[in-house]
Structure formats: C-alpha cells, structure tokens
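# Next input, structure requested:
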Amino acid sequence: MRHITRGRRHAAVAALAVGAVLALTACGTGSGGDSGGDAATELGEFEDSVSILAWPGYVEDGSNDPAVDWVTGFEEKTGCTVESKTYGTSDEAVNLMKTGDYDVVAASGDATLRLIAGGDVAEVNTDLIPSYAGVFDFLKDQQWNSVDGKSYGVPHGYGANLLLYNTEVVTPAPTSWDIVFDKASQYTGKITAYDSPIYIADAAVYLMAHQPDLGIENPYALDETQFQAAVDLLKEQRPHISEYWSDYLKEIQAFETTDSVAGTTWQVIQNVLAGEDAPTDVVLPDEGATGWSDTWMIASEAKSPNCAYAWLDWIASPETNAQATAYFGEAPSSQEACDYRDDCEAYHAGDADYAAQIWYWTTPIAECVDGRTDVECVDYAQWTEAWSEIKG
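Next up is the predicted model:
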C-alpha cells in the first residue's frame, strides 16, 4: 500500500471522531452562500487566502513530509494561500466552526447534520465544482451530506468498519458479526470493539438481521425500544471484551500478541498486520457494517467563498483525492482517482454493491433519519450517556 506508514498514523486520528452532542430535532434547513441564503450561483475572483479546518492528514503541505504535499499545487493554481487547523474530535470541529474563523471544514457523518442544523455550513452548488461529476454516485445525495434534496458538501473518501479475526484461532472463517455478539463467549476476553458511542450502531446493524421484529430500518434511527435492545446487546457483550480501542497501534499490538482475536477494524489496520505477516484477515460480514464518508463543507459565512469552492474542486480532483485518501488510509471518492493509486482493490473502491452494505456514520437525532414521523428517535446525547453505562 502506498504511504502505508503515514496513512496508518493519520487514520488513527479518525478514531477520535465521535463525542457528545446536543439533541437535534430538525435538520431541514441550513444557510448558504455569502448572504446566508441560497447556494452560490456563480463564482468571482479568488480571495488572498482560505482557512480550512480538517482531520490531521487531510491538508498536507509538505511540512510533515516533503513528499506529501497537495496544498502547494492548489496555492500555485489559485493564488489562495491555505491556512489550516486540525482537530481531534467531531465535537471540537462543530464548536470551532461556530467561531466563524473557517471557510471550509472536512466533517464526518456524526458532525455534518449538526453543522447543517446550526446554520454553520452552506448549501453548495455542485455545478460550480467540476470534479463533483466524477464522484461515485453512491456517495452523493446521502443523508449525512444532503438535506431536503440540497447538497451541503463534496464527499472525500470512505471506508467500512470491518470484522478482523485471527485466522489460526477463529475457525472456520467467520461470515457474521455473531462471533463478537451472540457467540462472543467462545472467545471471551479476546473480543475487541471500537471505543465510541457510535458503536451502538454496530449492535443495531446486527439486530436488523437477527431480530427483525424490532423493525430497525436504519441503525442511526432508533426509537426507545430499538435503542434499548442495542444497548442490552452491548451490555451482554461487555464481559467478553478484552479492550475497547481508539488507538490503532494498540489494536495492531493486541492482534499480534493474540490478546485480541476478533473485533472491529479498518482495512488499513489489516494492511499493516498483513505487512507484518500476522495471521489475520478481515471480512465484511453478511449483516453489513457501519462505516464513514467524510464531507468537505463550506461555512455559511465564509470570508473566502471563491477560494473555498476552488478547494472543494481541487480536493475532489482525481490526482489530489488519490494522494489524500491514500495518505489517510481510505477509499477515494472517484474511479478516476484509482488511476493514481495501486491499492483501490483492497479498499473496494467503486464497488457499489460493497458500498451498499455500509451504513455510513450519521448523527442520530430526535427526528428519525429513517423517515418515521410517528415516533421520536434517541438522539446522540443519549447515545453518549448509554455508552458510559455500557463500558461501566
């Protein structure tokens, strides 16, 4: 895998993506453009600079590694000097965007709806972003990046939260998440799980297949009964957990020492283990999986909207997107980007059937994102409270 060492280092930072959120009851509106109204209809002259807020590894200018630089080319092409700041959690990103100091933000699905509901980001006119046309269709117009048919950003990259297992201990090869849930007792004390409230959705994905009477249609839209079932499943899992991981290095070490033999992971982590000849493999289980698809968004009161639009087009362009997503350790957002990468197959880039099995992180809100209007769903603030109870 190209840039594997750097990619895995920065992929680890994404593990901090989820934090407590305020209860949201509606996300149907969001401001846009310079005036805070509709999306821009045309672009003007570039401003002198653009301020970007992003995950580490998303805005590289060669200062961390001279060989990793997709900022300089942008500055030379547009004349927009890039000023960037990194953040460690989605909660931090949401709070920073409220300051009005940033023109652009790269947001994960657990932050996007908050930003839209708060009027902190603008609707974008994708006609003004030529690179958008090449973005995979299955990443466009999704509930974490669009509201009421309006697009609020450009997809960056994506990935699934896969099932990682020790091929010498876990036999036969698993095809279901049952080995970390209903059959976890077979490997008690050696099961690992992602350390975040959003992991409740992983339990919900499992219940969708194994307890259909619950009527779960979307793992991020859970009413009280459905939510409690997911929480109960995770409480049953708790005694079998070796550790909850958020540091990818610790998960790698745990699988190398066999302290853990099965649990949630990312493809980039398996790539590292395979490179070290560890007896591990990954699978996208029959039930499907959760995952992520980050979105580049423009501030509703952007001081440099023209440079902001230019950045969204640049970061989605094939060569730039290929470099950025490879560095981070995720699938790119377009097939054309794969012309500049040699590992797209490992990430199942462009495989629509594979992508359809992924439930991308989406902010749970009181207004059910599955479209139900006869019940109220459990919002993410309550997910956070429940997660503390689950871990004990």
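# From here on, just use CA atoms for contacts and neighbour counts.
OK.
# Is residue 296 part of a helix or strand, or is it coil?
Classification of residue 296 using DSSP: H, G, I helix; E, B strand; the rest coil returns strand.
# Could you list every helix and strand that the strand or helix carrying residue 386 packs against?
Taking DSSP states H and E as the definition, one finds residue 386 inside helix 380-391. Judged by 3 or more Cα pairs under 8 Å, 6 or more residues apart in numbering; DSSP states H and E, the packing partners of helix 380-391 are helix 224-237.
# Now the helix it packs on: buried residues?
For helix 224-237, the neighbour count (16 or more other Cα atoms under 10 Å) marks 226, 227, 229, 230, 231, 233, 234, 235, 237 as buried.
# Helix or strand next in line after it, which one?
strand 241-245.
# List the buried residues of the helix holding residue 386.
Going by neighbour count (16+ other Cα under 10 Å), the buried part of helix 380-391 is 380, 381, 382, 383, 384, 386, 387, 390.
# give me every residue that touches the closest residue to residue 192 other than its chain neighbours.
In space, and not counting its chain neighbours, residue 192 is closest to residue 263: 4.6 Å by Cα to Cα, 6 or more residues apart in numbering. With contact set as Cα atoms under 8 Å, 6 or more residues apart in numbering, residue 263 has these partners: 163, 164, 165, 180, 191, 192, 193.
# For those residues, give me CSV that also has neighbour count, secondary structure and distance to residue 244.
As requested, the contacts of residue 263 are exported to CSV (neighbours: other Cα atoms under 10 Å; DSSP: H, G, I helix; E, B strand; the rest coil; distance: Cα to Cα, whole Å):
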residue, neighbour count, secondary structure, distance to residue 244
163, 25, strand, 14
164, 24, strand, 14
165, 27, strand, 15
180, 26, helix, 13
191, 27, strand, 9
192, 26, strand, 6
193, 24, strand, 5
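# ok, which pair from the residues you listed is furthest apart?
Greatest spatial distance among those (Cα to Cα): 165 and 193, at 12.1 Å.
# Just want the angle from the helix holding residue 386 to strand 241-245.
Orientation of helix 380-391 against strand 241-245 (axes from the mean of the first three to the mean of the last three Cα atoms, to 10 degrees) gives an angle of 140 degrees.
# The structure of the following sequence is requested for comparison with the preceding one:
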Amino acid sequence: MSPSPRRATPTLVALGVLLALVAALLVWQRPWASQDPSAAADDSDLDARLRSQLTSATAATDAAGWAAEFGPGGVGVGQASWEAREALGVDDATLTLLSVGAAPDRDDGTRSAVIRVSWTTTDDALLGPAEQVTATVAARVRSAAGTNEVDVLGFGPRDGGSASDPLPLWLAGEVVVSGSSDVPVVTVAAADGPGVPEAAALTAVGQAQVTALTGSSSRAAVIVPSRAQDAAALLGRAPDALGPVAGVTTSLPGVGSPVVVLNPGEFARMDPRGSQIVVTHELTHALTDVVGTTAPTWLVEGFADWVALHDDTAPLATSAGALLTQVAQSGPPDALPTDEDLAGPTSGAAYQGAWLSVVVLARDHGGDEAVLQVYRAVAGGAPVEQALAAVGTSVAELTAQWRDYLVYSASTVS
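Sure thing, here's the model as predicted:
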C-alpha cells in the first residue's frame, strides 16, 4: 500500500501566511536602503549643476537671487554672505568652481568643492577700498534632497592651503559691526563659541591709549571670530595652529587697512587686565603702520608692550616675572631677543625682555619722545643703528644697559 499524502496542519498554514506577510513588509519598507533621501540622489552631474548655480549666483543682483543659488539647504549661508557683502562693501563677487570631490567624504553625505572667489570693494567700504582680489576656498556641498539642486553648506580654507589662502571675511558667516569708524569691530558669528563679548570696549580703550601716546590717526579693524578654529581659518592656518597666541595683526585679502584677529579661546582664559594689554598691543602694531616693514622684531614687539603697559600700575614681578626668574637663576640674556626667541618655547620671557629694552631706552636716552623718534624712524625704513644714534646710543650700549637693568631688577623682585 502506498503511503497516503500528508496534509498541511493548521499550524503550518498559519506560519506560512506569517512569513509571507513579513516578506511583503520587508520589500515595502526596504530597511537595507538609506533613510536619508539625499543618499539616493543622482550625483552623476553634481559638478555641472553646482557650476551652473555658482554662475547664476555671480549674476544675481539681490539677496534673494544670490541666496537661492546656494540650494534649499544653503539658503542661510547664502543670505549671511550677502548681508556680509553689504556690510563690508564687497562688490562684483564672482564664484567659479574649480573641482568637486568624486564622492562624499563625511558621514553627513557632503563632499568638498574647491571654488575660486574674486571680488572688489567699494570706495567707501567699511574696511577700506581694495582692487580686485582673488582667493581659493573650500566649500561643503551635497545634492539637495528631493530636488535637482546642490546645497552649498559653508566655506573654509581649502585643504593643503597656506597663509596665502585665508578664508575671505565675507564668506566666514554672519557679521555684526560695532566700534568706531576708524577702528570698526567686526564680530563673525559663524558658529557657537565664546567669542570675545568685551571686544568693542577693549578696542575703544586700546585705540585711545595708542592715539594718546603716538598721535596715530591711521585706520585698522578688529575681527572677532566665535572660536579659535574660525580665527585660524581667517588667517589661512590649520585649525590648531594659533596655540596660545591671543591676537594676530596682519593684512587680509580685500581689506584695505591692517586688521587684528582675536583668538577667543585665549581671551576666555585671561583676566580683564591681560585682555586689555593684548588688544592695545595688537592695535599698536595696526595703527602705527608697522605691518609689513623691516623693523627689527624686538623693537616692534617691545614698543607695542611699552604702549600697552605705559600707564599700568602692576609691579614688575607681575609684568616681567618669567624673565626676572630666568635672570635670577642663570643671568641675563647675552643679546636682545631674536625672532627665534620671540617665537620659541620661552617667548613669554622674550616678549618681556623686548618690552624692558624699550623701557631702558626711555629711561636712559630721552624719555617717551626718544622712544617715539626711534620707532618712527625704524618703521619708516631707517636702520636701527642710525635711529638709535640720533638719540645718542647704539644697539651695543642699549643691550649693556638693558642687561644691567635686568640683573638689578631680578635682585630686587621677590
């Protein structure tokens, strides 16, 4: 007798139905597919789409037209850059795509694009007029979800760039202008960070100190980023390159006057006195037309601290403690601070030494007027020996007097 065929039990039938439902649900929901709509976008022509948007942005004549070309996800970036253009007097801005990454290189699906930016500034620009300027920057881009557009999500220094590739100020984020017309303070709100909330007040005091002592009527600007890495970007440096430097005086592309870029991370650690000294020191550089000259660094840095500390009442142990401790332990330096000293691991003591060399110059060779005479002559291109000879001294004599002063001061400071 042949065996009778087996019949499915009710339990097996129910299990089969359940498995079929699960399979149908999986096909419908596709959990293996990305839930990010932009991940499914066709990026095959992203290069062409981005190039077209940047060309259209260049042709835009108003904020709405400009911002729209930054894509739906980048409208805020576009709006902030247009408002910065207007605040800073940026004109004739041109954006040209040079290259774009072949694939996303971050978890958020963005890739890096390299863009050439050129612009001019108006005659009445806040930071002074400038001829046509060109810079190369990086931008974060990605296909906009559900559209045929590309989002331009922000700008930064290009990878592998150098100090010749700082991020243009008007592309750094929303800007807020305060301060005087001669020394405006430009706060850049690119990201959450401590910033320097007291920057405008510090700048006003610093400008008054420099003007009262030097008579300068030059223009400058103070730039206040939100974070240390933003300050580095504006200077064209690596994010961690500033280290303990609290402020840098330099020139920036498209800015007609010297600028002081503050490092918010360092200001957050300083007391009010220290903050004021830094700002006045940097404004001395900016307002006395010394940026880019061949004046010896010890005189440039010593003079800036001489201005910043001119009316300071703190004891010498506070203002020059690092150097005087060093002198008490191993004697005075053999020579005035070199560029290497001022950039090295004991730069704090070297800066104090530079300052005290100017203090000795004033004490022994004619007071404030002698210091100003020497400084102006050297900033104007005169050799330092010639400038010192005009007030009756020399580098060798000043160095000897300075060394004696350090030894005496170290012996009297506890």
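# Report the TM-score for the pair.
Between these two chains, after superposing, the TM-score reads 0.22 (TM-score structural alignment, normalised by the length of the first structure); 158 aligned residues with a Cα RMSD of 7.7 Å.
# Now flag whichever of the contacts of residue 263 of the first structure is closest to residue 355 of the first structure.
Comparing these against residue 355 of the first structure with Cα to Cα places residue 163 closest, at 15.4 Å.
# With adjacent residues omitted, what lies nearest to the closest one?
Spatial nearest neighbour of residue 163 of the first structure, excluding adjacent residues (Cα to Cα, 6+ apart): residue 264 at 4.9 Å.
# Which residues are in contact with that neighbour?
Neighbour list for residue 264 of the first structure: 161, 162, 163, 164, 192, 193, 194 [criterion: Cα under 8 Å, 6+ apart].
# hmm, try it at 6 Å
Applying Cα atoms under 6 Å, 6 or more residues apart in numbering to residue 264 of the first structure gives the contacts 162, 163, 164, 193.
# Against residue 253 of the first structure, how distant is the second one?
Going back to what we said before, that points to residue 163 of the first structure. Look at residue 163 of the first structure and residue 253 of the first structure: by Cα to Cα, to the nearest Å, they are 16 Å apart.
# now do the third one
According to Cα to Cα, residue 164 of the first structure stands 13 Å off from residue 253 of the first structure.
# shared neighbours of those two, anything?
Shared contacts of residue 164 of the first structure and residue 253 (Cα under 6 Å, 6+ apart): none.
# State whether the residue nearest to residue 192 of the first structure is indeed within a strand.
Yes - using three-state DSSP, the assignment for residue 263 of the first structure is a strand.
# In terms of helix, strand or coil, where does the nearest residue to residue 92 of the second structure once chain neighbours are set aside fall?
Leaving aside its chain neighbours, residue 92 of the second structure sits nearest to residue 119 (5.3 Å; criterion: Cα to Cα, 6+ apart). The local conformation at residue 119 of the second structure, judged by three-state DSSP, is strand.
# Just give the number of residues close to residue 119 of the second structure.
Using other Cα atoms under 10 Å, residue 119 of the second structure is surrounded by 19 other residues.
# residues contacting it?
Counting by Cα under 6 Å, 6+ apart, residue 119 of the second structure makes contact with 91, 92, 93, 132, 133.
# Which of those residues sits closest to residue 371 of the second structure?
Nearest to residue 371 of the second structure, judged by Cα to Cα, of the contacts of residue 119 of the second structure is residue 133 at 37.3 Å.
# shouldn't that closest one be in contact with residue 118?
Yes - using Cα atoms under 6 Å, residue 133 of the second structure makes contact with residue 118 at a distance of 5.4 Å.
# These two: who's more crowded?
More neighbours surround residue 118 than the other of residue 133 of the second structure and residue 118, with 18 against 15 (other Cα under 10 Å).
# which residue sits closest to that one, ignoring its sequence neighbours?
Residue 118 of the second structure's closest residue in space is residue 134 (Cα to Cα, 6+ apart), at 4.2 Å.
# Which secondary structure state does the one you found sit in?
Residue 134 of the second structure ends up strand, using three-state DSSP.
# What of the one 4 residues further on?
Classification of residue 138 of the second structure by three-state DSSP places it in strand.
# how many neighbours does it have?
23.
# and what of residue 76 of the first structure?
Residues near residue 76 of the first structure, counting by other Cα under 10 Å, number 10.
# In the helix or strand harbouring it, which residues are buried?
Per DSSP H and E, residue 76 of the first structure falls inside helix 72-78. By 16+ other Cα under 10 Å, the buried positions in helix 72-78 of the first structure come out as 74, 75, 78.
# From the contact counts, what lies against the helix or strand containing residue 370 of the second structure?
Using DSSP H and E, residue 370 of the second structure maps to helix 367-379. For helix 367-379 of the second structure, not one helix or strand is in contact under the criterion 3 or more Cα pairs under 6 Å, 6 or more residues apart in numbering; DSSP states H and E.
# Check which residues of that helix are buried.
By neighbour count with 16+ other Cα under 10 Å, helix 367-379 of the second structure contains the buried residues 368, 370, 371, 374, 375, 376, 377, 378, 379.
# for stretch 210-225 of the first structure, how far is the first residue from the last?
First-to-last distance for stretch 210-225 of the first structure - Cα to Cα - comes to 15 Å.
# what's the answer for stretch 250-270 of the first structure, then?
Span of stretch 250-270 of the first structure from end to end, Cα to Cα: 13 Å.
# what's the answer for stretch 294-314 of the first structure, then?
Stretch 294-314 of the first structure has an end-to-end distance of 16 Å (criterion: Cα to Cα).
# Let me see the contact set for residue 250 of the first structure.
Residues near residue 250 of the first structure by Cα under 6 Å, 6+ apart: none.
# Cool, thanks, signing off.
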